[in-house]
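> coords below, sequence missing:
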């Protein structure tokens, strides 16, 4: 929580922008790193129970054995967890990266996951064909490019506008969706959310020509057709 009135009084817009630009190369997590730097020395740290990030496998089979003194804090907080935060802290540490269920929090995660899957099946229409709206030959070119430069490229239908998703070059998440061109005609296009991809490949040079919607109904902009092919060919050549 932030004392907004105190924050505004202490930090002018000009000072914040100046600090941001002067330390931009050192900012790792953008807003989080900047906030940490801004509030350094004025923070109150909540107990681990409000952001507990380790599983019982780590606690019982590593921490207690290898770091018995430090592990006592985790043992204490483990008994009163308020927020279990899943993060990738080691090999196969996320719930979906290993077969066994390691604690009741992972069990709860999978129970919620199954409820959401059932809801999705009931709510949304069947998966669309990847070959829709665009010229079949051009659409096939785009799909081939996506499959070549994306890992885990697969069909999805979480939203009515979803067609497929993948991880571009193993780093940047992208979505292949149905939507509209600048004239309101139906098209397939790609949305690239990751600001790092936009920065690394200077995607602002390519004018967006595709619009779709997200889960809240807000507009998302991306590319389709020749522009999209040009972007992927450029990325493939400059990776």
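Here it is on my side, so go on. None of the values given here were measured: they were computed from a predicted structure.
> alpha carbons only for contacts and neighbour counts from here, please
Fine.
> Tell me where the longest helix sits in the protein.
Determined from DSSP state H, the single longest helix within the chain is helix 104-123.
> Buried residues, that one. List them.
Buried positions in helix 104-123, judged by neighbour count with 16 or more other CA atoms under 10 Å: 105-106.
> Quick one: list the elements packing against the helix or strand that it is followed by.
With elements assigned by DSSP states H and E, the helix or strand that comes after helix 104-123 is helix 136-149. If contacts are counted by 3 or more CA pairs under 8 Å, 6 or more residues apart in numbering; DSSP states H and E, helix 136-149 sits against strand 162-168, helix 225-238.
> what inclination does the helix or strand following the shortest one have with respect to helix 136-149?
Per DSSP H and E, the first helix or strand lying C-terminal to strand 162-168 is strand 172-181. Computed with axes from the mean of the first three to the mean of the last three CA atoms, to 10 degrees, the direction of strand 172-181 lies at 170 degrees from that of helix 136-149.
> what does strand 172-181 rub up against?
The contact list for strand 172-181 (CA atoms under 8 Å, 6 or more residues apart in numbering) reads 161-168, 186-194, 196-197, 209-213, 224.
> if we go to 7 Å?
Where contact means CA atoms under 7 Å, 6 or more residues apart in numbering, the residues beyond strand 172-181 that reach it are 161-168, 186-194, 197, 209-212.
> Counting by contacts, list what the helix or strand just after that strand packs against.
Counting by DSSP H and E, the next helix or strand C-terminal to strand 172-181 is strand 186-192. Under the contact criterion of 3 or more CA pairs under 7 Å, 6 or more residues apart in numbering; DSSP states H and E, strand 186-192 touches strand 172-181, strand 219-222.
> how close does residue 22 get to residue 235?
If you measure residue 22 against residue 235 using CA to CA, to the nearest Å, the figure is 29 Å.
> Who has more neighbours out of those two?
With neighbours defined as other CA atoms under 10 Å, residue 22 and residue 235 compare such that residue 235 has more, 18 against 10.
> So how do I select the buried members of the contacts of strand 172-181 in ChimeraX?
In ChimeraX, this line selects whichever of the contacts of strand 172-181 come out buried by 16+ other CA under 10 Å:
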select :161,162,163,164,165,166,167,168,186,187,188,189,190,191,192,197,209,210,211,212
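> Same list, the helices and strands packed on helix 136-149, but as TSV with distance to residue 121 please.
Shown next, in TSV, are the helices and strands packed on helix 136-149 (distance: least, CA to CA, whole Å):
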stretch	distance to residue 121
strand 162-168	13
helix 225-238	30
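> let's bring in a second one:
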């Protein structure tokens, strides 16, 4: 993939690196290698813009940051977007380019893990190659891996979906945490259906208000 292949998501037209080869997508400057597009995300504890110079020194092909970012003076293009998290999710989806044909997601305060697992089991009993992704990790034919996040970050998620598709998985269910939805981790996933279990008062350590959680 070249930088120009991310046109429509990133404002790459007219940049000097329009034809630069893209070797990966990352929001972690420590994972940047030559050709990787670095997304400078604003987090709760740190601003990714502070790591832009480090990413550039490691060979980033471009830096993506929010409009109004103070990033300047780098030897690589700095691409300004309205929503860096959305741009990251869509760029990861386009870069990896594959997912199981049928994807469903379930959200809610509790019950997500069970619903995702039950859905996978129903598909399996129907003779379909199915997987589930969530708190208990990844369960798929020949694969059972423990995970640390209910909803993986967009890069890890789309890498995983591409691996599942390449392994012949046609149906996948996944948990969609409120954190993941708020951080746009699923925005690049093509979903056939979504489910909602219930709404309680958990996760208020992350959401500033009940309305924000809703």
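Great, that's in hand. Predicted model only: the values in this text are computed from it and were never measured.
> Work out the TM-score between the chains.
Superposed pair, TM-score by TM-score structural alignment, normalised by the length of structure 2: 0.24. Supporting alignment: 82 aligned residues with a CA RMSD of 5.3 Å.
> just to revisit the earlier point, of all the helices and strands packed on helix 136-149 of structure 1, which lies closest to residue 219 of structure 1?
strand 162-168 (13.8 Å; CA to CA).
> Report all helices and strands that the closest one contacts.
strand 150-155, strand 172-181.
> how much does that strand deviate in direction from strand 150-155?
170 degrees.
> Please look at residue 103 of structure 2 and residue 171 and confirm they touch.
Yes: counting by CA atoms under 7 Å, residue 103 of structure 2 does reach residue 171; the two are 6.0 Å apart.
> Need the overlap of contacts for the two.
Counting by CA under 7 Å, 6+ apart, nothing touches both residue 103 of structure 2 and residue 171.
> okay, the helices and strands packed on strand 162-168 of structure 1, which one's buried deepest?
strand 172-181 (a mean of 22; mean count of other CA atoms under 10 Å).
> between it and strand 186-192, how big is the angle?
Inter-element angle recorded for strand 172-181 of structure 1 and strand 186-192: 150 degrees (by the same axes, to 10 degrees).
> and the end-to-end length of stretch 155-175 of structure 2?
End-to-end distance for stretch 155-175 of structure 2: 16 Å, by CA to CA.
> returning to that earlier point: of the helices and strands packed on strand 186-192 of structure 1, which approaches residue 144 of structure 1 most closely?
Between residue 144 of structure 1 and these, the shortest gap by CA to CA is with strand 172-181, which sits at 12.5 Å.
> by how many degrees do that closest one and helix 225-238 diverge?
Using the same axes, to 10 degrees: strand 172-181 of structure 1 against helix 225-238 is 160 degrees.
> who touches residue 159 of structure 2 in this structure?
residue 96.
> Could you look up the SS state of it?
Classification of residue 159 of structure 2 using DSSP: H, G, I helix; E, B strand; the rest coil returns helix.
> Look up how far residue 173 of structure 2 lies from it.
16 Å.
> now do residue 213 of structure 2
23 Å.
> Same check on residue 26 of structure 2?
For residue 26 of structure 2, the distance to residue 173 of structure 2 - CA to CA - is 24 Å.
> Kindly report the same for residue 107 of structure 2.
11 Å.
> Check residue 102 of structure 2 too.
Distance of residue 102 of structure 2 to residue 173 of structure 2, given as CA to CA: 8 Å.
> And these two? Which one has more around it.
Neighbours per residue (other CA under 10 Å) separate residue 102 of structure 2 from residue 173, with residue 173 holding more: 27 against 15.
> On the three-state scheme, that one is what?
Applying three-state DSSP: residue 173 of structure 2 is strand.
> hang on, it packs against residue 132?
Yes: using CA under 7 Å, residue 173 of structure 2 is in contact with residue 132, at 4.7 Å.
> Overlap in contacts, these two.
In terms of CA under 7 Å, 6+ apart, residue 173 of structure 2 and residue 132 are both contacted by the residues 116, 120.
> Which parts of stretch 14-21 of structure 1 count as buried, going by neighbours?
Those would be residue 20, for stretch 14-21 of structure 1 by 16+ other CA under 10 Å.
> Identify the residues contacting that stretch?
Stretch 14-21 of structure 1 is contacted from outside by no residue at all, using CA under 7 Å, 6+ apart.
> one step back: got a markdown table for the helices and strands packed on strand 162-168 of structure 1, with distance to residue 33 of structure 1 too?
Below are those laid out as a markdown table (distance: least, CA to CA, whole Å):
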| stretch | distance to residue 33 of structure 1 |
| --- | --- |
| strand 150-155 | 29 |
| strand 172-181 | 20 |
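> Quick one: closest of those to residue 112 of structure 1.
Closest among these, using CA to CA: strand 150-155, at 21.8 Å.
> who does that closest one touch, helix- and strand-wise?
Against strand 150-155 of structure 1 (3+ CA pairs under 7 Å, 6+ apart) you get strand 162-168.
> switch the cut-off to 10 Å
helix 136-149, strand 162-168, strand 172-181 (3 or more CA pairs under 10 Å, 6 or more residues apart in numbering; DSSP states H and E).
> how about those, which one is nearest residue 37 of structure 1?
strand 172-181 (26.4 Å).
> Contacts only, for the nearest residue to residue 140 of structure 2 once chain neighbours are set aside.
Sequence neighbours aside, residue 131 is the residue nearest to residue 140 of structure 2 in space, at 4.2 Å (criterion: CA to CA, 6 or more residues apart in numbering). Contacts for residue 131 of structure 2 (CA atoms under 10 Å, 6 or more residues apart in numbering) come out as 100, 103, 116-117, 119-121, 123-124, 138-141, 143-144, 161, 164, 169-174.
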